[in-house]
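Asker: pasted the sequence and its predicted model underneath.
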Amino acid sequence: MNRPRVVVVGAGFAGFETARTLSRLVRDKAEIVLLNPTDYFLYLPLLPQVAAGILEPRRVTVSLPGSLPKVRLVLGEADGVDLEARQVRYTGPEGDTGTLEYDRLVLAVGSVNKLLPVPGVAEHAHGFRGLPEALYLRDHITRQIELAAGCEDPREYDARRTFVVVGAGYTGTEVVAQGKLFTDALVRKQPGRQGRKEPRWLLLDIADRLLPELDRRLSTTADRVLRRRGVDVRTGTSVKEATPDGVLLDDGEFIETRTLVWCVGVRPDPLVSDVGLPVERGRLLVDPQLNVPGHPEIFACGDAAAVPDLTRPGEFTPMTAQHAGRQGKVAGRNVAASLGFGARHTYKHNDLGFVVDLGGVQAAANPLGVPLSGPLAGALTRGYHLAAMPGNRVRVAADWMLEAVLPRQAVQLGLVRSWSVPLDSEAPEQARVPGAPEKD
């Protein structure tokens, strides 16, 4: 008797938890296949620390074969879904194509960089969704500080030491917080720095405050810490145009810079809209049990799914890692239940609070609605991340201890170049390489 096959597309927070939960429940009674472009789960919340030289790249990646021994990993990027044939088409890392037949399908493809129709942004900005982008930014920041040290032109010197981040949400705020400390550490090692201005960081957002999607008290704490650190925080401000030499703001000011980091948000992976099923703003519509109405064999969770928020009737759950991970667990249980293992569950979750790492010992947090800041919030934030990571906890903690007593290793490896990580990419987890096959 053939075992039923469950195909999980995507190994982010939602896909990883789906596969892990399902493998524990069905054991060897079903074949579980995980389709993902890479062989690791990426713990996104710690990515800014990779860009700032605190954590090494492998610290924030967890091996899929090592952590999911009962799940068959297929390396590839999903190209489409044939609902009638019950097949998923994909392209492998070496350009080979294939199909996966399924009895149950879980779409957990996540999200990609959100683009806006701003002239020059696609050509001159870089996002922050994948490991290649973090490695590029780490090298790029180091390179700009080192190139500036050899500049004789004052304007070029200032431009190379000016860094602009657009988007004051969770990611943008943490990138600026870590980045400012990183560049300050780099210039402290340079001779003859007396009398010179510190590196300049700007954080821009069209909203009226930082972290507009979070509690206002978190916004106030983050704003205070960044301004005290010397960050130029500008709310109610957007970019009108990006050029090779800088950015033009909507108030007419031109900021000369060689660095534009785009953190304005994310959009669901385009694969979701191409499936041919009803969507809500690019997210696949599902019921509270994460099932696609009319298709009992298809489930969706995480950023790819518009999940009804039962704590706020009429709304959908926001696109956060907290929801994605918990939805993945529910999806795993419900897929197992559809195969005869256990009972179905309805997804309902009240936010337990958020943590925002502001670099050093500073952080903002509101566990269970209690606002915290300073070293206490910093300790809580790091503790939360260690508890939430599915692996590498000892290595991450060791890196944090070493970072507290040793200077950071700031060198350019040159492994990821600018053209390898375009902003307009449907696969931010993969760097483009020469001769790579193009998708049809």
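Answerer: That came through fine.
Asker: all contacts plus neighbour counts: C-alpha atoms, from now on.
Answerer: OK.
Asker: mind listing what's buried in the helix or strand where Phe299 lies?
Answerer: Secondary-structure element containing Phe299, defined by DSSP states H and E: strand 295-300. The neighbour-count criterion (16 or more other Cα atoms under 10 Å) identifies 297-300 as the buried residues of strand 295-300.
Asker: quick one: Pro371 from Gly353, how far?
Answerer: When Cα to Cα, to the nearest Å is the yardstick, Pro371 and Gly353 sit 9 Å from each other.
Asker: ok, and here's another one to check against it:
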Amino acid sequence: MNTVTRPRILVVGAGFAGVECVRRLERKLSPDEADVTLVTPFAYQLYLPLLPQVASGVLTPQSIAVSLRRSKKYRTRIIPGGAIGVDLKSKVCVIRTITDEIINEPYDYIVLAPGSITRTFDIPGLTEHAFGMKTLAEAAYIRDHVISQLDLADASQDPAERAARLQFVVVGGGYAGTETAACLQKLTHAAVKRYPRIDPSLIKWHLIDIAPKLMPELGDKLGHSAQEILRRRGIDVSLGVSIEKAGPEEVTFTDGRVIPTRTLIWTAGVVASPLIATLGAETVRGRLAVTAEMTLPGQDGVFALGDSAAVPDKAKDDDSAICPPTAQHAMRQGKVVADNVIATLRGQALKPYVHKDLGLVVDLGGTDAVSKPLGIELRGLPAQFAARGYHWAALRTNVAKVRVATNWTLNAIAGDDFVRTGFQARKPAKLKDFEYTDAYLTPEQVRKQVEGTRALDQ
């Protein structure tokens, strides 16, 4: 008896790019036209730009974790796990589930949107002692950790220990690092009023970056404005400086300074997911080299986008320009890739990705912000309205929009609270505990896994 199987579309990653792609596939494909499968450890889309506000307690974690199963029309099959290798020749994706089971998932078309991981360097003690800011769990943990430092400093009888616990170091002068330092400084500034035994002048925040400018994408004027806002709040901004080594109780800067601290937050950029290295394909600065239509040259049915793909930026005159790893590009690339997958299925022409950058917004907490929407430089309240308005509009569901707006309103009226949730109390939660970079296979291991499973099936 002959059976007709539907084409299998496998989407790897549930970030901005992957989710937008899946949603568009669901809307435009009839149920009998193709089967869609999504590989992700969590059945939600994380709105990363608002993560610093979760760390500071302005927003609840649920506000920016948008459920993938909320739509009643949702029909995509979700595999709870992460892709650790892809055999392009056999058209098989190797997946490690959240229960550590290794499975092979065959596909006809694959959309690679695995995102990025935190960029680290060979700095002694970094991954063992630094916190990251890439996941919801890390943001929640950092909030608990920062408040616990105030609690422990308040209870300590040792002046040296108290001073060390009240010093905080953030590495990375990009958007993530700047917003993290700004939001958490506001948290400690407000919280210390509830600790009468702590001298507020002992609380010191350090923001450092090896680059000569803070957030250079904003331009000199807005970057300088952001720097002045931080310094006015008492945050020590050091540029041209990085970490030489990190320990459990102190951090050594490359300029020779030794800062006694129990809090090192590392946000110094991102690199493409290690999954890309398993393909054995050409890369551009670690990102998969793809065409303007986001297809992988020489491979049938392989698409890549988002942080892990070097998508040519056709909106610029420079032929070597590639799209930056930002949410606005990832979301729009997801829609174009979905259209191109459908076009491939139906034998139609593919279209290239072209998008002119809409600008940048930086929320520094309270009424402080700097923004550059459509090239217009804004500061203060106008910039804050632009920043929050953009983020609010970009949230995918009305429920998420209501939750975020409610949290912002409640925080503006009632102020901060300083409750520790006990999240992962007394358990390690440093960079090495969240990235899982040792989980990925080499190209040879991928082939061996696929061939071994195939032999068992026969």
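Answerer: Right, received. Where do you want to start? What you are looking at is a predicted structure, and each value in this text was computed from that prediction instead of being measured.
Asker: circling back to that earlier point, so how far does the strand holding Phe299 of the first structure sit from its counterpart in the second structure?
Answerer: Aligned to the second structure and superposed, strand 295-300 of the first structure gives a mean residue distance of 0.8 Å (mean Cα distance after the TM-score superposition for the first structure).
Asker: whichever helix or strand comes after that strand vs the second structure, average distance?
Answerer: Taking DSSP H and E as the definition, the helix or strand that follows strand 295-300 of the first structure towards the C-terminus is strand 305-306. Plainly put, strand 305-306 of the first structure ends up 0.7 Å away from its match in the second structure on average once the two are laid over each other (mean Cα distance after the TM-score superposition for the first structure).
Asker: what's strand 305-306 of the first structure aligned against in the second structure?
Answerer: Counterpart in the second structure of strand 305-306 of the first structure, with TM-score structural alignment as the criterion, is residues 309-310.
Asker: and the contacts of that stretch?
Answerer: Around stretch 309-310 of the second structure, the neighbours that count as contacts under Cα atoms under 8 Å, 6 or more residues apart in numbering are 113, 272, 283-284, 287-290, 322-323.
Asker: and Asp154 of the first structure, what's its match in the second structure?
Answerer: Actually, residue 154 of the first structure is Pro rather than Asp. Taking TM-score structural alignment as the alignment basis, one finds that Pro154 of the first structure is matched in the second structure by Pro159.
Asker: Glu228 of the second structure: which of the contacts of stretch 309-310 of the second structure is nearest?
Answerer: Checking the contacts of stretch 309-310 of the second structure against Glu228 of the second structure by Cα to Cα gives Cys323 as the nearest, at 29.5 Å.
Asker: what's the local residue count around the closest one?
Answerer: Other residues lying near Cys323 of the second structure total 24 when counted by other Cα atoms under 10 Å.
Asker: swap in Glu249 of the second structure?
Answerer: By the other Cα under 10 Å criterion, the neighbourhood of Glu249 of the second structure contains 15 residues.
Asker: list the contacts of it.
Answerer: For Glu249 of the second structure, the residues meeting the contact criterion (Cα under 8 Å, 6+ apart) are 164, 260-262.
Asker: which of those fall in strands?
Answerer: Those of the contacts of Glu249 of the second structure mapping onto strands are Pro260, per DSSP state E.
Asker: what about stretch 411-430 of the first structure, distance to the chain center?
Answerer: Centre-to-centre, stretch 411-430 of the first structure and its host chain are 14 Å apart (Cα atoms, centre = their mean, to the nearest Å).
Asker: that stretch: which residues count as buried?
Answerer: Of the residues in stretch 411-430 of the first structure, 412, 416-418, 420-430 count as buried by neighbour count, 16+ other Cα under 10 Å.
Asker: could you do stretch 336-345 of the second structure as well?
Answerer: The neighbour-count criterion (16+ other Cα under 10 Å) identifies 336-342 as the buried residues of stretch 336-345 of the second structure.
Asker: identify, from those residues, the entry nearest to Gln328 of the second structure.
Answerer: Using Cα to Cα, Val336 comes nearest to Gln328 of the second structure of those, at 12.9 Å.
Asker: please pull up the equivalent of the closest one in the first structure.
Answerer: Mapped onto the first structure by TM-score structural alignment, Val336 of the second structure lines up with Val330.
Asker: I'd assumed that match was in a strand, is it?
Answerer: No. Secondary structure of Val330 of the first structure, determined by DSSP: H, G, I helix; E, B strand; the rest coil: helix, with no strand assignment.
Asker: that one contacts Gly15, correct?
Answerer: No. Using Cα atoms under 8 Å, Val330 of the first structure and Gly15 do not qualify as a contacting pair, with a distance of 11.1 Å.
Asker: aligned counterpart of Phe16 of the second structure in the first structure, please.
Answerer: In the first structure, the residue matched to Phe16 of the second structure (TM-score structural alignment) is Phe13.
Asker: OK, contacts around that match?
Answerer: Taking Cα under 8 Å, 6+ apart as the definition of contact, the neighbours of Phe13 of the first structure are 41, 43, 302, 321, 324-325, 328.
Asker: can you check His391 of the second structure too?
Answerer: Residues counted as contacts of His391 of the second structure (Cα under 8 Å, 6+ apart) are 49-50.
Asker: at 10 Å what do you get?
Answerer: Remark: with contacts taken as Cα atoms under 10 Å, 6 or more residues apart in numbering, His391 of the second structure is in contact with 47, 49-50, 361, 363, 385, 401, 404.
Asker: from these, pick the one nearest Ile102 of the second structure.
Answerer: Within the contacts of His391 of the second structure, proximity to Ile102 of the second structure (Cα to Cα) peaks at Tyr47, which comes in at 28.5 Å.
Asker: how about that closest one, nearest residue that isn't a chain neighbour?
Answerer: Distance criterion Cα to Cα, 6 or more residues apart in numbering; nearest residue to Tyr47 of the second structure, sequence neighbours excluded, is Ile64 at 5.2 Å.
Asker: cool, Val307 of the first structure as well?
Answerer: Excluding the flanking residues, the one nearest Val307 of the first structure by Cα to Cα, 6+ apart is Phe316, at 5.3 Å.
Asker: what about Gln149 of the second structure, which SS state?
Answerer: When states are read from three-state DSSP, the local structure at Gln149 of the second structure comes out as helix.
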